[in-house]
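1. Quick one, structure for this:
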Amino acid sequence: MLAVDGLEAAYGDSQVLFGIDLRLEEGEAVTLLGRNGMGKTTTIHTIMGLLSPKAGRVVIGGTDLTGAPAYRIAQAGLGLVPEGRQIFPTLSVEENLVATSANRGGGKPRWTLAEVYRFFPRLAERRNNSGKQLSGGEQQMLAIGRALMTNPKLLILDEATEGLAPLIREEIWSVLETLKKEGQSILIVDKNIDALSRFADRHVVIEKGLVVWAGTTADLAADPTVTERYLSV
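-> The predicted structure follows:
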């Protein structure tokens, strides 16, 4: 589904990534972990074509799309839930969802308005409200629903539950767990290891733009020093 090899990226003269390697197979959920400022969002932006790589390769579904523009990456089947949600504040909930809808795989789409509303009943209740009238949790649900409406092969979430109330956070985790059980491929950046471990197959830890550890959920649980060394504040 996704193969990243030796990925390097920079903002001007400031290099942030120094050779990221990452693999994600169809149907897998993989996390990207690390403290703030270690390169997680930069990795996502470079994969998504929002930042041009200095070196390395990004292969999606067997096609080399290194340095391709963001629209080509989206067409290849990657759907992004960005950090900070970035919904359209003046559009209604339904307009936000319809604005990004696509069915690039052909056939009957998996994700429709009805399916998104089934997953997020609160969005159905507020379908005519503008984005700016929603709570933070509702906006995050909308951001996820908007990405799902592109019918992505791979759903990428950057800081999926940051700043949300505990009950809303738990609702988001339950949705992602259900998506994983239904076969959705997921790449997620977040800090809640316990919740991530409920559904993630593997974890990749980044420190200062380098992968310093990678392994399964069982591997992570068996080695508490990983959390203490690379993830604790």
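
2. Could you use CA atoms for every contact and neighbour count after this?
-> OK.

3. Report whether R57 is found in a strand, as I expect.
-> Yes. When DSSP: H, G, I helix; E, B strand; the rest coil is applied, R57 is found to be in a strand.

4. Please verify my assumption that it contacts E8.
-> No. The criterion here is CA atoms under 8 Å, and R57 misses it with E8 at 9.1 Å.

5. Number of residues surrounding D64?
-> For D64, the neighbour count with other CA atoms under 10 Å is 14.

6. With adjacent residues omitted, what lies nearest to it?
-> Leaving aside its sequence neighbours, D64 sits nearest to V58 (CA to CA, 6 or more residues apart in numbering; 6.0 Å).

7. Against R202, how distant is that neighbour?
-> To R202, V58 is 19 Å away according to CA to CA, to the nearest Å.

8. other SSEs contacting the biggest helix by length in the chain?
-> The longest helix of the chain (DSSP state H) is helix 166-181. The contact analysis (3 or more CA pairs under 8 Å, 6 or more residues apart in numbering; DSSP states H and E) places helix 166-181 against helix 136-148.

9. relative to helix 166-181, how tilted is the helix it packs on?
-> Taking axes from the mean of the first three to the mean of the last three CA atoms, to 10 degrees, one finds helix 136-148 and helix 166-181 inclined to each other by 20 degrees.

10. counting contacts, what elements does the next helix or strand after helix 136-148 pack onto?
-> The helix or strand immediately downstream of helix 136-148 is strand 154-158, counting by DSSP states H and E. Helices and strands touching strand 154-158, by 3+ CA pairs under 8 Å, 6+ apart, are helix 40-47, strand 78-81, strand 185-189.

11. Can you add distance to T225 and mean neighbour count and give these back as a markdown table?
-> Shown next, in a markdown table, are those (distance: least, CA to CA, whole Å; neighbours: other CA atoms under 10 Å):
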| stretch | distance to T225 | mean neighbour count |
| --- | --- | --- |
| helix 40-47 | 20 | 22 |
| strand 78-81 | 30 | 25 |
| strand 185-189 | 20 | 24 |
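
12. and these as TSV, adding distance to L155?
-> Shown next, in TSV, are those (distance: least, CA to CA, whole Å):
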stretch	distance to L155
helix 40-47	11
strand 78-81	5
strand 185-189	5
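
13. Those: which one's closest to M141?
-> Of all these, it is strand 78-81 that lies closest to M141, at 9.8 Å by CA to CA.

14. Give me the helices and strands touching that closest one, please.
-> Under the contact criterion of 3+ CA pairs under 8 Å, 6+ apart, strand 78-81 touches helix 136-148, strand 154-158.

15. got the end-to-end distance for stretch 14-32?
-> Stretch 14-32 has an end-to-end distance of 22 Å (CA to CA).

16. I have a second one here; can you model it like the first so I can compare?
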Amino acid sequence: MLEHGDGYVGEIVDVASDSVGLEDRRGKVRRFPYGRGLYFEGVEIELVKASQSRPATAARDDRSRSASGSRAAADARARTALPSRIFVEGRHDAELVEKVWGHDLRVEGVVVEYLGGIDDLTDIVADFAPTAERRLGVLVDHLVPGSKESRIADQVARTPAGRFVHVVGHPYIDIWQAIKPQSLGIRAWPDVPRGEDFKHGTLKRLGLPHGTQEDVAKAWQAMLARVRSWNDLEPALLGRVEELIDFVTVHGER
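-> A predicted model of the protein is given here:
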């Protein structure tokens, strides 16, 4: 059994080219990239990818597992929604989370809502009034040191209810970039100059229709259709969503 610094404990159940999956005692799987940060019997170890490792296709092909890699509860009914919630920035974020973690969310009774941006997150948190039994998890884009998003997250953490709110994020400018380029048949996500709309600029550089919001919507639906499981997403997003699900399904003081 391996342990992460945040207390997550699990055993390795699958290996991918850029990460490993650890399954906890509840059958939930979190992804961890190769390198340091995991502990075995209290000693930090470094995970190294084997040079001749076998491709890890079990999670994609095993019908006993959900798209997130967790054990699928085929006969489980959706639970009554918990008072806790997960907020994400936009509609595309919510749709991607539902595509991969929808089964897990329904089994746990977790509702995901999108905000349309996080500029007013401090006020949103105050209105939600989180408590130990009514927690709030928030997933934001571009949560890197010095960014606007990191400053907002710090403001939330300093509020009276901050200990019942968990703000996490990925380093990408937009949730689109959390999809592996290879899964979409492109070599890499194009660079879009700062100040230019990311989505329209991305489609323009990919040679796709990009003039209207309808073009953006059609392109996103085509991308989303190519996402079949966690294998199609970057580890930087996988671990963060698992963190939020764990946070809002635990009751009591932190």
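
17. what TM-score do we get after superposing?
-> With the length set by TM-score structural alignment, normalised by the length of structure 1, the two chains reach a TM-score of 0.25; 103 aligned residues with a CA RMSD of 6.1 Å.

18. higher neighbour count, V58 and R202 of structure 1?
-> Per other CA under 10 Å, whichever of V58 of structure 1 and R202 has more neighbours is V58, with 26 against 22.

19. Could you check how far the more buried one is from A70 of structure 1?
-> From V58 of structure 1 to A70 of structure 1 the distance is 13 Å (CA to CA).

20. can you check I20 of structure 1 too?
-> For I20 of structure 1, the distance to A70 of structure 1 equals 19 Å [CA to CA].

21. Comparing those two, which residue is more hemmed in?
-> Taking neighbours as other CA under 10 Å, I20 of structure 1 and A70 compare with I20 leading, 21 against 18.

22. correct me, but the more buried one touches A9?
-> No. Between I20 of structure 1 and A9 there is no contact under CA under 8 Å: 9.5 Å.

23. so which of the helices and strands packed on strand 154-158 of structure 1 gets nearest A218 of structure 1?
-> Across those, closest to A218 of structure 1 is strand 185-189 (CA to CA), at 17.8 Å.

24. Counting neighbours, what do you get for T178 of structure 1?
-> 14.

25. Could you export the helices and strands packed on strand 78-81 of structure 1 as a markdown table, including mean neighbour count?
-> Listed next are those as a markdown table, based on neighbours: other CA atoms under 10 Å:
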| stretch | mean neighbour count |
| --- | --- |
| helix 136-148 | 25 |
| strand 154-158 | 24 |
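
26. Rebuild the ones you listed as JSON lines, extending it with distance to K180 of structure 1.
-> Listed next are those as JSON lines, based on distance: least, CA to CA, whole Å:
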{"stretch": "helix 136-148", "distance to K180 of structure 1": "13"}
{"stretch": "strand 154-158", "distance to K180 of structure 1": "10"}
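
27. Between the ones you listed, which one is closest to L33 of structure 1.
-> Of all these, strand 154-158 sits nearest to L33 of structure 1, with 10.6 Å by CA to CA.

28. quick one, the closest one and helix 40-47 angle?
-> Interaxial angle of strand 154-158 of structure 1 relative to helix 40-47 (the same axes, to 10 degrees): 140 degrees.

29. tell me the angle of strand 154-158 of structure 1 relative to strand 185-189?
-> Using the same axes, to 10 degrees: strand 154-158 of structure 1 against strand 185-189 is 10 degrees.

30. picking up where we left off before, go ahead and confirm the residue nearest to D64 of structure 1 touches G19.
-> No. If you go by CA under 8 Å, V58 of structure 1 and G19 don't touch, sitting 11.8 Å apart.

31. Which neighbours do the two have in common?
-> Residues touching both V58 of structure 1 and G19 by CA atoms under 8 Å, 6 or more residues apart in numbering: 5, 7.

32. related to what we said a few turns ago, what residues of the longest helix of structure 1 count as buried?
-> If you call a residue buried by 16 or more other CA atoms under 10 Å, then helix 166-181 of structure 1 has these buried ones: 168-169, 172-173, 176-177, 179-180.

33. Tell me how many other residues surround V156 of structure 2.
-> V156 of structure 2: 22 neighbours (other CA under 10 Å).

34. helices or strands up against the helix or strand encompassing it?
-> For V156 of structure 2, the element it lies in under DSSP H and E is helix 148-157. Secondary-structure packing of helix 148-157 of structure 2 (3+ CA pairs under 8 Å, 6+ apart): helix 121-128, strand 165-169.

35. Taking helix 121-128 as reference, get the angle to the shortest one.
-> The directions of strand 165-169 of structure 2 and helix 121-128 differ by 140 degrees, with the same axes, to 10 degrees as the criterion.

36. now for the helix or strand just after strand 165-169 of structure 2, which elements pack on it?
-> The first helix or strand that comes after strand 165-169 of structure 2 along the chain, using DSSP H and E, is helix 181-184. If you count contacts as 3+ CA pairs under 8 Å, 6+ apart, helix 181-184 of structure 2 packs onto helix 213-226.

37. Determine the set of other helices and strands touching the longest helix seen in structure 2.
-> In structure 2, taking DSSP H as the definition, the longest helix is helix 91-108. Packing partners of helix 91-108 of structure 2 (3+ CA pairs under 8 Å, 6+ apart): strand 111-114, helix 213-226.

38. Just the endpoints, please. Distance across stretch 137-156 of structure 1?
-> Its start and end residues considered, stretch 137-156 of structure 1 measures 18 Å (CA to CA).

39. Over to stretch 177-193 of structure 1?
-> The first residue of stretch 177-193 of structure 1 is 14 Å away from its last residue (CA to CA).

40. How about stretch 13-23 of structure 2?
-> Counting by CA to CA, you get 6 Å between the two ends of stretch 13-23 of structure 2.

41. What residues of that stretch count as buried?
-> Neighbour counts over stretch 13-23 of structure 2 (16+ other CA under 10 Å) mark 14-16, 19-23 as buried.

42. ok, so of these, who is nearest R151 of structure 2?
-> Distance to R151 of structure 2, by CA to CA, is smallest for S19 among the buried residues of stretch 13-23 of structure 2, at 29.4 Å.

43. And that closest one, how close does it get to G239 of structure 2?
-> From S19 of structure 2 to G239 of structure 2 the distance is 10 Å (CA to CA).

44. Name the residues contacting each of the two.
-> In contact with both S19 of structure 2 and G239: 31-32, using CA under 8 Å, 6+ apart.
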